[in-house]
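Visitor: Please work out how this folds:
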Amino acid sequence: MQLRCRRMTGDALADLGDDNGAPPSTPWLPSAAVLRRHGARVLEPGDGVSAPTVYRAGVLLSTAPASEPPDTLERCNQTLAGSGMRLAESHAVPSGPGGHGAAAHGPDGPARERAVRRRVRAVQLVAAHGADPESVDAWAALKALRAGGHGAHLSLDHLLFGASIGGVPMTEGSPMTEGSPMTEGSPMTEGSPMTEGSPMTEGSAWRFAGGAGRRPVDLVLPPPRRRTAAELGDRRPVVAILDTGISPHEWLDVPTPAGSALPADGFTTVDTELQAMILAAQDQLIAAGHSLQRLRDAWERQISTGSVAGELGTHTGHGTFIGGLVRQVAPDATVLQIRVMHSDGVVYESDLLIALDRLADEVEAAQAGTGGRMVDVVCLSLGYYLESAADGSYTIRLQEHVDRLLAAGVVVVAAAGNHATSREFYPAALPCDGELPVMSVGAFQPNDAKAMFSNDGPWVRYWAPGSALISTFPKVQGSRGAAFTTPAGNAGGRPTRRETLDDDDYTRGFASWSGSSFAAGLGAAEVAALLLENAAADPQLRLDQVDAKSTAQRALRALDGFPG
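Guide: Predicted coordinates for the structure are as follows:
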């Protein structure tokens, strides 16, 4: 196997340019339409905040145990008196479909009790009687509660974003929609062609020149051959992709229509119980009156944006594209698709925590021989900028959840981000105290130069191709259409219509796309391929040995296999 992912460290300032001691550049921010859609706000630097972050205005996350004293809520609301806000009853994140305990194949006994105590709860923040609902602001409430000594167990519910370049070359946003969640807008909405989001201003041209956006392509190659279970003679490595879900595609062994049963031992699988847990948590907030976008199921589907009918979201196809990268590099693996990302690239931190917690529970149970499911690699092509990286209390559980997976020997791969900054992008920049690090991945160009758009810094530990990659894509057609076309006709039995490339026609099922999202996906695929290769060469590294020690040994050997 030809490895294209490389270990690399370097001086971020030397790579990105000397900034004369100034702080790292401030990343792009989401459009107003994206914020409205998800009930979110932007926290700008200042007042103890070192980096801009995005959070849900009406939700706080709590790690207080379910058995907390009944007067805790009352004391918090006394502290908030006069702010125009109050905390409503908190809701435990369900630990199984419908919230009825641990999943059927999850941990039992003491392990289940620990899992229940560990659950993060979403706490609804609402307007006090007679107050303006627009005054509800989770950050203002969190500051007041912490000042009053009651907020140690509370944190913001951050919005994370998919780390791909948007759907239009030279910009991060689509020209017909609100723009990519990590930009200030597109030429047809908040930013005009001569303002924030255009290639004529703050830097999109120099960062993305060369057609870095999403484009349809045609591919005449057959899918890479996948060995049967009998031929393989070992357990298949499992790559969990926490992303936009899955779309029907023959390369991924996913039948049409969406929602059809997946074949046994097919390339792609889903965790219906985990998906139900995520949906149940969203339903609880919706029932409490909170405005949010609900995911329907594990299948990739559009969200309502209020844009022109048929317009594709900026991150439509994101998960399907990454799944195709794994199929190309490690066709004998199994991809576990978990939908946490909306088609505009937004991920709620609370949903991500549910998924990570469940995966850790499953792996720990499998290693203990009490059921569960083994996962070898977790791919997180998403991230956010933490408001205060120096203060761990600002992020509530992400570090703990990732550490649990790493301690179990699961390789966690995370995208470095696309904003040409050395500012830490999380979870890629999470510190590592154990033997196994987070595999943070920056993007190379096809010629192995670092992509101009890729974030960089000492925290970016690995690099892989992430520009102009080709992979699977949902067979959909948006409403943009070709720029130029001639009238349809017929001459001698052949159509006479001619047109330029329709950048919204993906009915062939393949696309070219760029971003550290896909560098991370490629890195995850190469880890899976190395796990198989090493297992074939060394019986002590066989994947059917699922104890924690063997899992960690395999993971370390795989990471050591990447050239420096």
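
Visitor: Could you use CA atoms for every contact and neighbour count after this?
Guide: Fine.

Visitor: Roughly how far does the residue nearest to residue 267 when sequence neighbours are not counted sit from residue 511?
Guide: Distances taken as CA to CA, 6 or more residues apart in numbering place residue 334 nearest to residue 267, at 5.0 Å, with adjacent residues excluded. Plainly put, residue 334 is 22 Å away from residue 511 if you go by CA to CA, to the nearest Å.

Visitor: try residue 402
Guide: Distance from residue 402 to residue 511, by CA to CA: 31 Å.

Visitor: for residue 251, same thing?
Guide: Distance, residue 251 to residue 511, by CA to CA: 13 Å.

Visitor: shared neighbours, those two?
Guide: Counting by CA atoms under 8 Å, 6 or more residues apart in numbering, the residues touching both residue 251 and residue 511 are residue 472.

Visitor: coming back round to it: and the residue nearest to residue 267, what does it touch?
Guide: By CA under 8 Å, 6+ apart, the residues touching residue 334 are 236-239, 266-269.

Visitor: Just the ones of these in strands?
Guide: 238-239, 268-269 (DSSP state E).

Visitor: Among those, which one sits closest to residue 552?
Guide: residue 238 (14.7 Å; CA to CA).

Visitor: wouldn't that closest one be in contact with residue 377 here?
Guide: Yes. Contact criterion CA atoms under 8 Å: residue 238 and residue 377 qualify, at 6.4 Å.

Visitor: Common neighbours of the two, please.
Guide: residue 528.

Visitor: which one of the two has more residues nearby?
Guide: residue 377 (25 against 21; other CA atoms under 10 Å).

Visitor: what sits against that one?
Guide: Neighbouring residues of residue 377 by CA under 8 Å, 6+ apart: 237-240, 410-413, 524, 527-528.

Visitor: Distance to residue 465 for the residues you listed - can I get that in TSV?
Guide: As requested, the contacts of residue 377 are exported to TSV (distance: CA to CA, whole Å):
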residue	distance to residue 465
237	22
238	22
239	19
240	20
410	23
411	19
412	18
413	14
524	12
527	14
528	17
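
Visitor: Most widely separated two among these?
Guide: Largest separation among the contacts of residue 377 by CA to CA: 237 and 413, giving 14.7 Å.

Visitor: ok, now which ones touch residue 553?
Guide: Residue 553 sits next to 409, 541 when contact means CA under 8 Å, 6+ apart.

Visitor: Second input sequence below; structure requested for side-by-side comparison:
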Amino acid sequence: MEMQSVGEAYIRPGQILTDRTSLAAASRWTQAVSEADGVCVVHLTPGADPCEVTAELRDQGLRASPNHVLRGQPLFFGGPASRPFPAEPIGLRRSRSRSDVVVGLLDTGVAKHPWWSGSDWYARLSPEAADAAEGSQAGHGTFIAGLLTRLAPGAALSVHRVLDGDGLGDEASIVRTLNRLREHPPHVLNLSFGGHTFDDRPPPLLSDAIVGLTNTVTVACAGNTASDRPFWPAALPFVVGVAAVDATERHRAPYSGYGTWVDACARGDWLTSSYLDTGEYGGYAAWSGTSFATALVAGAIAEAAAREPAKEWIRRVLDSGKTREIADLGVLFPASL
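Guide: The predicted structure is shown next:
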């Protein structure tokens, strides 16, 4: 995927996102426009800077953003979060009954695996939602699906591939997918990806798309940045942003993002889950990252949602003052795998 770096944020060169109300104001920089699912991608004329155009449109009170590139979050330069490691097969607790809870999983897709062989949700999976076969993050979605299945075995997954095999996806594609989810919104939404924005402000179209899922609890990773710089969409006030703690569940994992914008944390180090059946891997792996801490929190919410509305449950857990908190990491969700 073609992209450029702007102060640790990544954007698609020559592109901005707007809605229809902004098209007229953007016309003097516009070479072409592609529109789908409520998002307009404006392809700028040569020489026009996406960040400068965005700033000018926002000064007019319009909704605009560079087309940021968001990334899945096991990647970190060194440390345990860098790659998956082969693991021995582990068992799966089967649910005695199915719930009506649906967990949305936007990621690299989900591959075939014994844990969901014969399940209704996997039988409905389209070929486009299969996990990427190649790339540095192939298997990322399959790994997360396993964690969700272990925590909420009665829930169904609604899988949408928005990241490629290297864990990269642009904001336009993600927002379009989120907008389509309004037709059949999940109870819980797992977003184990994100990124910085060029100006550290929330991306407006991504924010709008998540807000549009009125009754959905959206859970997103705080990023493997080892930084308190806001990481989006986790830093949005209506998203449960999740950091990672180490295996002791007492300290921040050294790669994890942190800050006052983080709401919750869970173990991120050396988790074992489903993976691709390829090469040295026999369908299982051990992996580390805030992506996977996020799945533990999303899975806990999904399991609770079988008994009461997900939004009510998570609001009570985060605001009760009775649950253990870690400074700059939020409420701790103990691992129960």
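
Visitor: coming back round to it: out of residue 237 and residue 413 of structure 1, which sits in the busier spot?
Guide: Between residue 237 of structure 1 and residue 413, residue 413 has the larger neighbour count (other CA under 10 Å), namely 28 against 23.

Visitor: The strand or helix carrying the more buried one corresponds to what range in structure 2?
Guide: For residue 413 of structure 1, the host element (DSSP states H and E) is strand 411-415. Under TM-score structural alignment, strand 411-415 of structure 1 corresponds to residues 217-221 of structure 2.

Visitor: average gap between that stretch and structure 1?
Guide: Superposed on structure 1, stretch 217-221 of structure 2 shows a mean distance to its aligned partners of 0.7 Å (mean CA distance after the TM-score superposition for structure 1).

Visitor: residue nearest the centroid of structure 2?
Guide: residue 191 (1.8 Å; CA atoms, centre = their mean).

Visitor: wait, what's in contact with that one?
Guide: 105-107, 218-221, 291, 294.

Visitor: Also residue 266 of structure 2?
Guide: Applying CA under 8 Å, 6+ apart to residue 266 of structure 2 gives the contacts 242-245, 249, 293-294, 296-297, 332-335.

Visitor: can you list contacts of the strand holding residue 413 of structure 1?
Guide: Counting by CA under 8 Å, 6+ apart, 163, 376-383, 402, 405-406, 427-428, 436-442, 516-521, 523-524, 555 sit against strand 411-415 of structure 1.

Visitor: which residues in the stretch 51-200 of structure 1 form strands?
Guide: 53-62, 85-92, 121-127, 154-162 (DSSP state E, counting those that start in this stretch).

Visitor: Residue 76 of structure 1 is nearest to which of these?
Guide: Between residue 76 of structure 1 and these, the shortest gap by CA to CA is with strand 85-92, which sits at 7.5 Å.

Visitor: The closest one vs strand 53-62, what angle?
Guide: 70 degrees (axes from the mean of the first three to the mean of the last three CA atoms, to 10 degrees).

Visitor: Remind me what the biggest helix by length in structure 2 packs against, helices and strands.
Guide: With secondary structure taken from DSSP state H, structure 2 has its longest helix at helix 290-305. Where contact means 3 or more CA pairs under 8 Å, 6 or more residues apart in numbering; DSSP states H and E, helix 290-305 of structure 2 is packed against helix 140-151, strand 188-191, strand 217-221, strand 240-245, strand 264-267, helix 310-319.

Visitor: mind checking how far the third one is from the chain centre?
Guide: On the basis of CA atoms, centre = their mean, to the nearest Å, the separation between the geometric centre of strand 217-221 of structure 2 and that of its chain is 7 Å.

Visitor: Show me which positions of stretch 293-312 of structure 2 end up buried.
Guide: Going by neighbour count (16 or more other CA atoms under 10 Å), the buried part of stretch 293-312 of structure 2 is 293-306, 309-311.

Visitor: all helices for structure 1, in order.
Guide: 12-16, 32-37, 72-80, 109-118, 138-147, 204-208, 229-232, 272-287, 318-329, 349-368, 398-407, 516-537, 548-560.

Visitor: now the ones you listed in a markdown table, with distance to residue 461 of structure 1?
Guide: Shown next, in a markdown table, are these (distance: least, CA to CA, whole Å):
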| stretch | distance to residue 461 of structure 1 |
| --- | --- |
| helix 12-16 | 12 |
| helix 32-37 | 31 |
| helix 72-80 | 42 |
| helix 109-118 | 30 |
| helix 138-147 | 32 |
| helix 204-208 | 21 |
| helix 229-232 | 31 |
| helix 272-287 | 30 |
| helix 318-329 | 20 |
| helix 349-368 | 22 |
| helix 398-407 | 16 |
| helix 516-537 | 11 |
| helix 548-560 | 11 |
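
Visitor: how about the ones you listed, which one is nearest residue 451 of structure 1?
Guide: Here helix 204-208 is closest among the helices of structure 1 (CA to CA), at 8.0 Å.

Visitor: still on that earlier bit, map the residue nearest to the centre of structure 2 onto structure 1.
Guide: Under the alignment (TM-score structural alignment), residue 191 of structure 2 pairs with residue 380 in structure 1.

Visitor: separation between its match and residue 239 of structure 1?
Guide: As judged by CA to CA, residue 380 of structure 1 and residue 239 of structure 1 stand 11 Å apart.

Visitor: Could you confirm residue 332 of structure 2 falls within a strand?
Guide: Yes. Assigned with DSSP: H, G, I helix; E, B strand; the rest coil, residue 332 of structure 2 falls within a strand.

Visitor: which residue lines up with residue 341 of structure 1 in structure 2?
Guide: Per TM-score structural alignment, residue 341 of structure 1 is aligned with residue 163.

Visitor: Wait, that match touches residue 128, no?
Guide: No. In this structure, residue 163 of structure 2 is not within contact of residue 128 by CA under 8 Å, at 11.6 Å.

Visitor: So which of the two has more stuff around it?
Guide: Remark: of residue 163 of structure 2 and residue 128, residue 163 carries more neighbours, 27 against 13, as counted by other CA under 10 Å.

Visitor: So which residues make contact with stretch 193-204 of structure 2?
Guide: By CA under 8 Å, 6+ apart, stretch 193-204 of structure 2 touches 6-10, 51, 63-65, 68-73, 107, 220-223, 229-236, 291.

Visitor: List only buried entries from the residues you listed.
Guide: Neighbour counting with 16+ other CA under 10 Å marks 9-10, 51, 63-65, 68-73, 107, 220-223, 229-236, 291 as buried within the contacts of stretch 193-204 of structure 2.

Visitor: mind listing what residue 151 of structure 1 touches?
Guide: 142-143, 145.

Visitor: swap in residue 561 of structure 1?
Guide: Contacts for residue 561 of structure 1 (CA under 8 Å, 6+ apart) come out as residue 530.
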